[in-house]
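Colleague: Give me the fold of what follows.
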Amino acid sequence: MAQHDYPGNGFSYRGSIHNHTVHSDGAGTVEALIAAAARAGLDFLIITDHNVLADQSQQGWRQGVLTLIDIEVHDPELVPERNHCLTLNVSEDVSPFARDPQGLIDAVRERGGLTFLAHPIDPPGKLIPECFPWTEWDIEGFTGVELWNFMSEFRPYATNKAKAVIMAYFPQWFTTGPWPEMLAKWDELLQRQPTAAIGGPDAHAQVYHLGPLKRRFLPYDYCYRAVNTHIITPEPFTQDFEHDKALLYDALAAGRAWIGYDMLHATEGFSFVAEGREGVVHMGESAPLRHGLTLRVRTPASGHIKLIRAGSGVVAETKGRELRHRPQQPGAYRVEVWKRWRFKSRGWIFSNPIYVS
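Modeller: So this is what the prediction gives:
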């Protein structure tokens, strides 16, 4: 476990949400995923098999990783398939509610759980046309959205077999960030209600064949060094499962988190806070719009920092490691940080918002 101090008496932890095992359509056992997470130095791992709650007796602190088992729910009879939902902090199988998305969200909330819409914007590809977007946008009461689904980002890039082979061996050449349409949808939601965001690998680690070629695409070890969710807690993990589990889910529910593409450069050391008379306010929290309120961003390496107000776009930006801004309007303010690699700007850090009211 690699605990990091965070401004305002907080603590940050890095982990992976949205992972599949042999209990659904993943290639690895629960034990294999935990071992890969430990090798990557993750602090937590959330397994979300399709429509099955795997053996929760395997939850706990395993090989130094806080391991949790939840469910990704969808209606298997819906054609075309769509409306996948990550249901977290559940102790029973809620997949029977899958047919009615609002009913599912309500049932999970009544049980004290969280609901994140999985890969809500999920464009098809020329070579791989199947996709699983979210279409029921009249719902309410869900916790948040999966802003960056790592695996689904690659599908549209596979426009032909040759490109698919290159992508299988060099996926880092293709990674860019969340879909622009997803960022725009999140800003639309934020103008109506607080909406937390997470990122996940959607890890399956399946082997694909093309003629004589055989390749495991995005193995677990690779995924856990790529797109991660970093949480902020008010007190440190203690290795007590129930205590630490509550801290983790509370952080995700509030949006005290950022999404980091840690393969590009480790994102530990990032911070986005509001500083004012009330002290330090974290992501997912509210700060009153008063004289002297300052939004401050710090990054562990240089990048293109953008401060965005939902509905207004970029309100401040700089290239470097720090940005300060005094907001003039209420709203949901969030941060994007981009870095160039191989002649292309790539998404590096995506914060949850601070709500200035």
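
Colleague: Every contact and neighbour count from this point should use C-alpha atoms.
Modeller: OK.

Colleague: Which residue ranges of the stretch 201-350 of the chain form strands?
Modeller: Ranges of strands within the stretch 201-350 of the chain are 207-210, 213-216, 227-233, 257-261, 271-276, 279-281, 286-287, 294-309, 313-325, 331-341, 344-351, based on DSSP state E, counting those that start in this stretch.

Colleague: Select, out of those strands, the one closest to L127.
Modeller: Of all the strands of the stretch 201-350 of the chain, the one in closest proximity to L127, counting by Cα to Cα, is strand 207-210 (12.4 Å).

Colleague: Can you name every helix or strand that the closest one contacts?
Modeller: Packing partners of strand 207-210 (3 or more Cα pairs under 8 Å, 6 or more residues apart in numbering; DSSP states H and E): strand 213-216.

Colleague: Next, the second sequence, to be compared with the first:
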Amino acid sequence: MIYQYSGVIHVHSNYSDGSADFNGIAKAARKSGAKFILINDHDTLEGLYQQGEQYLHDVLILVGAEVSPPRNHFLCYDINSVPCKKQMPAQYVKEVYEQGGFGFLAHPDQKENPIFQGRMNWDNWDLDMPFGLEIWNFFSQWMSSFKNIQGLLISFLFPKATLRAPQPETLRKWDLLGKQRPVPVIAGVDAHGGRQFNWVPNILSSYKYQFNTLRTHILSEEPLQGIINKDRKIILSAIKKGRCYLVNHCVGNVKGFLFYLQHLNDKWFMGEEVRYRPEMTLNIILSEKAHVKLIKDGRVFWQGRTKAVHMPNPETGVYRVEVYKGSIWRRPWIFSNHIYIRPAGHDHVQ
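Modeller: Sure, this is the predicted structure:
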């Protein structure tokens, strides 16, 4: 049996530039329906030292950090100390993995905003470590959605309308990297609460509002049991492996979504590599009809309006799924992680 849990990644608390403590963040998460939160305060683990990882209001609060130089931000987890942001990016990413941790390039292709800030993108993806990618970031997209004061006012009034699919540039790079190795991806909100806008009364600055935008849904063969260390391992392991999919909750909640490969009684899910076998079947299952795109090696391989796809004998390649809602205006809803079908002689694959 496969269990699914929805969580919010990339959240800032009052230990850096967020406006609420863990208790306030957990309350907002519970109201939004999230089951877990990943805190990424800037260049600090102070929240971990002061409060620790814990269940609050039936929401599991886990603590990582965001290494935050002017560019090349890095979301990291399972670390004991935060690397110095004054190092070169390759150095602080390496330090995270040397600690036994893992991480994701944050908002890697964020565009420049002429009003508030310059570019906060990643300059160079040529790193030796098996990093993942934050391919979808609510606040980053919002910051890139306007170029002048008029656009800013519209974006303040209708922030969810600024949310689009992940940038094609990011998707292309991700698909290309996936031909070389597994590359897990997540969705982040980059939530700060109201602090960054001070007195400005807008719904954008609400934690609860932002928690109802982008979420990451994990898959697990074990249920969460309310035991912190056990549940922590389940959640972080799924995120690290890419055993998860990304959901735009502005479009709608997900009652069920599966993308898996099957051969006889064996199944492989998102994030997994497998050697090619004859008579495999690639499967997509939704709880309602929507427009589905099956992407293979960065290109649309099949698309149509459906709630189920069963594709026999898929060839070797890197596969993922995009799902859109709406018959006239298709809005981006679900983006899966990859399934990697490698040639039969490929090393280190099941």
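
Colleague: what's the TM-score here?
Modeller: The TM-score (TM-score structural alignment, normalised by the length of the second structure) is 0.91; 340 aligned residues with a Cα RMSD of 2.0 Å.

Colleague: ok, back up a step: between the strands of the stretch 201-350 of the first structure, which one is closest to G177 of the first structure.
Modeller: strand 344-351 (4.6 Å).

Colleague: what's the matching range in the second structure for that closest one?
Modeller: Aligning strand 344-351 of the first structure against the second structure (TM-score structural alignment) gives residues 329-336.

Colleague: Check the first structure for me, the residue farthest from its geometric middle.
Modeller: Distance from the C-alpha centroid of the first structure peaks at P212, with 35.2 Å (Cα atoms, centre = their mean).

Colleague: circling back to that earlier point, export the strands of the stretch 201-350 of the first structure to CSV and append columns for distance to T48 of the first structure and mean neighbour count.
Modeller: Below are the strands of the stretch 201-350 of the first structure laid out as CSV (distance: least, Cα to Cα, whole Å; neighbours: other Cα atoms under 10 Å):
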stretch, distance to T48 of the first structure, mean neighbour count
strand 207-210, 20, 12
strand 213-216, 20, 12
strand 227-233, 15, 27
strand 257-261, 18, 28
strand 271-276, 28, 23
strand 279-281, 31, 16
strand 286-287, 30, 20
strand 294-309, 30, 20
strand 313-325, 33, 16
strand 331-341, 27, 21
strand 344-351, 22, 22
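
Colleague: In CSV, list those strands along with distance to T195 of the first structure.
Modeller: Listed next are the strands of the stretch 201-350 of the first structure as CSV, based on distance: least, Cα to Cα, whole Å:
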stretch, distance to T195 of the first structure
strand 207-210, 35
strand 213-216, 34
strand 227-233, 15
strand 257-261, 12
strand 271-276, 17
strand 279-281, 17
strand 286-287, 13
strand 294-309, 14
strand 313-325, 17
strand 331-341, 10
strand 344-351, 12
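
Colleague: who wins for proximity to S12 of the first structure among the ones you listed?
Modeller: Ranking the strands of the stretch 201-350 of the first structure by proximity to S12 of the first structure (Cα to Cα) places strand 227-233 first, at 4.5 Å.

Colleague: how much does the closest one stray from the second structure?
Modeller: Averaged over the aligned pairs, strand 227-233 of the first structure sits 0.5 Å from the second structure after superposition, using mean Cα distance after the TM-score superposition for the first structure.

Colleague: Specify, as a residue range, where that strand falls in the second structure.
Modeller: Counting by TM-score structural alignment, strand 227-233 of the first structure corresponds to residues 214-220.

Colleague: again with stretch 14-22 of the first structure
Modeller: Mapped onto the second structure using TM-score structural alignment, stretch 14-22 of the first structure covers residues 6-14.

Colleague: who touches the spatially most central residue of the first structure in this structure?
Modeller: The centre of the first structure sits closest to G199, judged by Cα atoms, centre = their mean, with a distance of 1.5 Å. Going by Cα atoms under 8 Å, 6 or more residues apart in numbering, G199 of the first structure touches I17, E146, L147, W148, N149, F150, V227, N228, T229, I259, G260.

Colleague: before we move on, what SS does whichever residue in the first structure pairs up with K111 of the second structure have?
Modeller: In the first structure, K111 of the second structure lines up with P123, judged by TM-score structural alignment. Secondary structure, DSSP: H, G, I helix; E, B strand; the rest coil: P123 of the first structure is coil.

Colleague: list the contacts for P123 of the first structure?
Modeller: Listed by Cα under 8 Å, 6+ apart, the contact partners of P123 of the first structure are C131, P133, R155, P156.

Colleague: Redo the residues you listed as a markdown table? Include distance to A168 of the first structure, secondary structure and neighbour count.
Modeller: Conversion of the contacts of P123 of the first structure to a markdown table gives the following (distance: Cα to Cα, whole Å; DSSP: H, G, I helix; E, B strand; the rest coil; neighbours: other Cα atoms under 10 Å):
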| residue | distance to A168 of the first structure | secondary structure | neighbour count |
| --- | --- | --- | --- |
| C131 | 19 | coil | 18 |
| P133 | 23 | coil | 19 |
| R155 | 11 | helix | 20 |
| P156 | 13 | helix | 17 |
